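Novice: This is a predicted model, with the sequence first.
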Amino acid sequence: MSSRTVAIAACSALVVALLAVAGFAPLPVTIAEPGLTANVLGSRSGAKVITVTGAPVRRTAGQLRMVTISATEPWAAIHLSDVVGAWFRTDETALPHDAVYPATSVKQVEAQNNAEMRQSQDAATAAALRHLKLSPSKVKIGLRLSGVGGPSAGLMFTLGIIDLIDGDGHGGDLTGGRDIAGTGTITTAGAVGAVGGVQLKEQAARRDGATVFLVPRAECTDAKAVTPAGLRVVPVDTLDQALSALAAIDAGGRTATC
């Protein structure tokens, strides 16, 4: 056997060994999939998601659904086979572990998610009352959504508060009786921001019956890459745009879509 042949055989064996190690070694990756959805106009775990004190509350029809993604636990071992499997599926995606879990411990992750949720709720309350021209010193809003963290429900919380107190401003529902889902952060001034995971979230929305999905305009490209059949994806930049889009849909008019 020539020295060249021996060298090639040795290199081949090394490559095979490295591939074997790569196949079984855990990777710094998290697998995400469509998560739960919750109607902010209703109840969860036996408690109303939105409570209002200091203003009358309407009886509403339809649903306003916030949506989430579900990720593997921060300590889960993800291997190359899992990543390859996710690559060929539309209901799974592989994400850098640190992008999903930037904190170093489970308690820190939970604390960060809870802090972002509280900030989101405060901004949603301020944006809704600002739109309704109601004083926060007179009208108190309670927001409770157990088991969910992060800032992505801001837009839907805001719409839910407005629907419960004022509806469409003419005695009707913002939803027009439809199942409306959406995602996006909110600022006190009513600006809607991107949150990520929109492809998985729209699948969760359609799975749970939504026919309209409000999405931050900045994520429109991602949203239209894999749009479930029967779901109308509507891009918005602001709370006012979201309200206008819902009014147009209820009236049977045209709206921008992704």
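Specialist: Arrived safely, thanks for sending. On a predicted model such as this, the values are computed, not experimentally measured, just so you know.
Novice: rest of the way, CA atoms for contacts and neighbours
Specialist: Will do.
Novice: Contact partners for N39?
Specialist: Q63, L64, R65, M66 (C-alpha atoms under 8 Å, 6 or more residues apart in numbering).
Novice: Spell out which two among those residues are the most distant pair, please.
Specialist: The span of the contacts of N39, defined through C-alpha to C-alpha, is set by Q63 and M66 at 9.7 Å.
Novice: out of these two, which sits in the more crowded spot?
Specialist: Set Q63 next to M66 and count neighbours by other C-alpha atoms under 10 Å: M66 wins out with 27 against 23.
Novice: element containing the more buried one?
Specialist: Assigned by DSSP states H and E, M66 belongs to strand 63-71.
Novice: From the contact counts, what lies against that strand?
Specialist: Judged by 3 or more C-alpha pairs under 8 Å, 6 or more residues apart in numbering; DSSP states H and E, the packing partners of strand 63-71 are strand 29-39, helix 154-165, strand 179-182, helix 198-207.
Novice: Tell me how far it lies from the chain's centre.
Specialist: Chain-centre distance of strand 63-71: 5 Å, with C-alpha atoms, centre = their mean, to the nearest Å.
Novice: another one to put next to it:
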Amino acid sequence: MPRRTATMLASTLMLIALLCAGVFIPVPYSEMSPGPTVNTLGDHGGEPVLHISGRKTYPTSGHLNMTTVRVTSADYRMNLVEAVYGWLAHDNKVVPHETLYPDGKTEEQSTQENAEEFSQSQESAKVAALKELDVPVKSWVIVSTVVKGSPAEGKLHAGDVIKAVDGTAVKEPADVAKLVTKHEPGQDVRFTIVPAKEQAAAEKEKRTPTKTQDVTITTTTSDDDGKKRAIVGISAGTDHTFPFTIDIKLADVGGPSAGLMFALGIYDKLTPGSLTGGKFVAGTGTIDDEGKVGPIGGIEMKTVGARAKGAQYFLTPADNCEAAAKDTPEGLTLIKVKTIKDALGALKDLRSGDTADLPKCGT
């Protein structure tokens, strides 16, 4: 066989071997890409995203779109060819697998966590919108989760209302940890609670719950890094009673990043006139009960997805502005927001056409 032919054959075989390796050898990466964007003022799956009853609502127009990111599943193993293609593709982003699924989380665990965060973001969106409208909302501290195998398992349950710890009244979730950690590991701590079933019955009957009980739990030692402290194995959260019904219906979406857009959608439906002035506004950002807007992941994917659907303006958490401004889709204006008040102020400027002083990312 001529040397040239042999060289070409060897090169071809080597190329085939490399391609096979690229296809069959997994790499520790995952991919993010633009996901669906949904108008919180409109319908999705044949029903309104926001449905409010028991309170007067007003017609809306334009768009207040929440945005999402698609990610490869926790069980998916990307190969080298896919990783290289993702790195080269403008609208996709390849990241280390542990960035999306830290601590070896399974698909089921990640889905459950996202569902819980999504549910909490809906609650906070309702609270933030109603507070902005000066509508009173009743709030109380609850047992959010109970760690399996912890001292609290079987004694406290998710949804129990925590009235006091060791006789000291609890006003916010952080109070619970402060009071528990005053103890040394192995000491008893006394919780005064309203059981979840009693609380649910009282809400249904629109009365103040009267049945309380004391639960004594022996603390154990924390197993995380840093100074050892006493714990009982719960996380505390906040629950609310609203003066009317606000339902948010959006399937197959998880995580906390739609909070801001849900809050704005609720505000728009409860106030006369159009909040957007008919314009196509999209955005993202977590929100807490006080209306503070927090950063999210995948901002570059969300701006691309929003612009592809026709968005003109994008409400951007201040902490995401730097990353978003590096590669802003043409025709999309990024508006920096830190609170729901910032967002409402920016929307007022858009309605009036006075956009010169909008707080834009990158300026």
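Specialist: Ah, there it is. Because the structure is a prediction, the values reported are computed rather than measured.
Novice: still on that earlier bit, mean deviation, the strand holding M66 of the first structure versus the second structure?
Specialist: Comparison of strand 63-71 of the first structure with the second structure after fitting gives an average deviation of 0.6 Å (mean C-alpha distance after the TM-score superposition for the first structure).
Novice: what does that strand rub up against?
Specialist: For strand 63-71 of the first structure, contacts defined as C-alpha under 8 Å, 6+ apart pick out 30-42, 152-153, 156-157, 159-160, 175, 177-183, 197, 200-202, 204-205, 210.
Novice: For it, buried residues please.
Specialist: Of the residues in strand 63-71 of the first structure, Q63, L64, R65, M66, V67, T68, I69, A71 count as buried by neighbour count, 16 or more other C-alpha atoms under 10 Å.
Novice: just stretch 250-258 of the first structure next, same as before
Specialist: D250, T257, C258.
Novice: Going by distance to K48 of the first structure, which of the residues you listed wins?
Specialist: Among these, and counting by C-alpha to C-alpha, the member closest to K48 of the first structure is D250, at 25.6 Å.
Novice: what sits against that closest one?
Specialist: Contacts of D250 of the first structure (C-alpha under 8 Å, 6+ apart): L174, T175, G176.
Novice: so of those residues, which ones are in helices?
Specialist: Among the contacts of D250 of the first structure, no member is found in helices (DSSP state H).
Novice: got JSON lines for the residues you listed, with distance to V234 of the first structure and neighbour count too?
Specialist: Below are the contacts of D250 of the first structure laid out as JSON lines (distance: C-alpha to C-alpha, whole Å; neighbours: other C-alpha atoms under 10 Å):
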{"residue": "L174", "distance to V234 of the first structure": "15", "neighbour count": "31"}
{"residue": "T175", "distance to V234 of the first structure": "14", "neighbour count": "25"}
{"residue": "G176", "distance to V234 of the first structure": "16", "neighbour count": "19"}
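Novice: What segments of the first structure are helices?
Specialist: 3-24, 80-87, 97-100, 106-132, 154-165, 198-207, 220-225, 239-250.
Novice: Looking at those helices, which is nearest to R59 of the first structure?
Specialist: Nearest to R59 of the first structure, of all the helices of the first structure, is helix 154-165, at 7.2 Å by C-alpha to C-alpha.
Novice: Read off where that closest one ends up in the second structure.
Specialist: Using TM-score structural alignment, the residues of the second structure aligned to helix 154-165 of the first structure are 259-270.
Novice: after superposition, how close is stretch 122-130 of the second structure to the first structure?
Specialist: Stretch 122-130 of the second structure sits 0.5 Å off on average (mean C-alpha distance after the TM-score superposition for the first structure).
Novice: which residue numbers in the first structure go with that stretch?
Specialist: With TM-score structural alignment applied, stretch 122-130 of the second structure matches the range 121-129 in the first structure.
Novice: Please report how far the residue nearest the centre of the second structure lies from F262 of the second structure.
Specialist: For the second structure, P256 is the residue whose C-alpha lies nearest the centre (C-alpha atoms, centre = their mean; 0.9 Å). Note on P256 of the second structure: its distance to F262 of the second structure, by C-alpha to C-alpha, to the nearest Å, is 11 Å.
Novice: just V304 of the second structure next, same as before
Specialist: 20 Å.
Novice: So if I had to pick from those two, which one is more boxed in?
Specialist: Neighbours were counted for V304 of the second structure and for F262 using other C-alpha under 10 Å; F262 has more, 31 against 24.
Novice: In the first structure, what residue corresponds to K249 of the second structure?
Specialist: Aligned counterpart of K249 of the second structure in the first structure: R144 (TM-score structural alignment).
Novice: now the helices and strands packed on strand 63-71 of the first structure in JSON lines, with distance to D240 of the first structure?
Specialist: Listed next are these as JSON lines, based on distance: least, C-alpha to C-alpha, whole Å:
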{"stretch": "strand 29-39", "distance to D240 of the first structure": "21"}
{"stretch": "helix 154-165", "distance to D240 of the first structure": "10"}
{"stretch": "strand 179-182", "distance to D240 of the first structure": "15"}
{"stretch": "helix 198-207", "distance to D240 of the first structure": "21"}
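Novice: between these, which one is nearest to C11 of the first structure?
Specialist: C11 of the first structure sits nearest to strand 29-39 of all those, at 28.7 Å, using C-alpha to C-alpha.
Novice: and that closest one, which residues are buried?
Specialist: In strand 29-39 of the first structure, counting by 16+ other C-alpha under 10 Å, buried: V29, T30, I31, A32, E33, P34, L36, T37, A38, N39.
Novice: ok, now which ones touch the second one?
Specialist: Looking back up the chat, that one is T30 of the first structure. A71, T72, E73, P74, I78, A94, L95, P96, H97, V100.
Novice: nearest residue to D237 of the first structure other than its sequence neighbours?
Specialist: Closest residue to D237 of the first structure apart from its sequence neighbours, by C-alpha to C-alpha, 6 or more residues apart in numbering: V192 at 5.1 Å.
Novice: next one: S45 of the first structure
Specialist: Computed as C-alpha to C-alpha, 6+ apart, the closest residue to S45 of the first structure that is not its neighbour in sequence is S146, at 7.3 Å.
Novice: Report how many residues lie close to the one you found.
Specialist: Count around S146 of the first structure with other C-alpha under 10 Å applied: 10.
Novice: What of L19 of the first structure?
Specialist: Applying other C-alpha under 10 Å, we find 13 residues neighbouring L19 of the first structure.
Novice: Now check the second structure for the residue matching A194 of the first structure.
Specialist: The pairwise alignment with the second structure assigns A194 of the first structure to P295, based on TM-score structural alignment.
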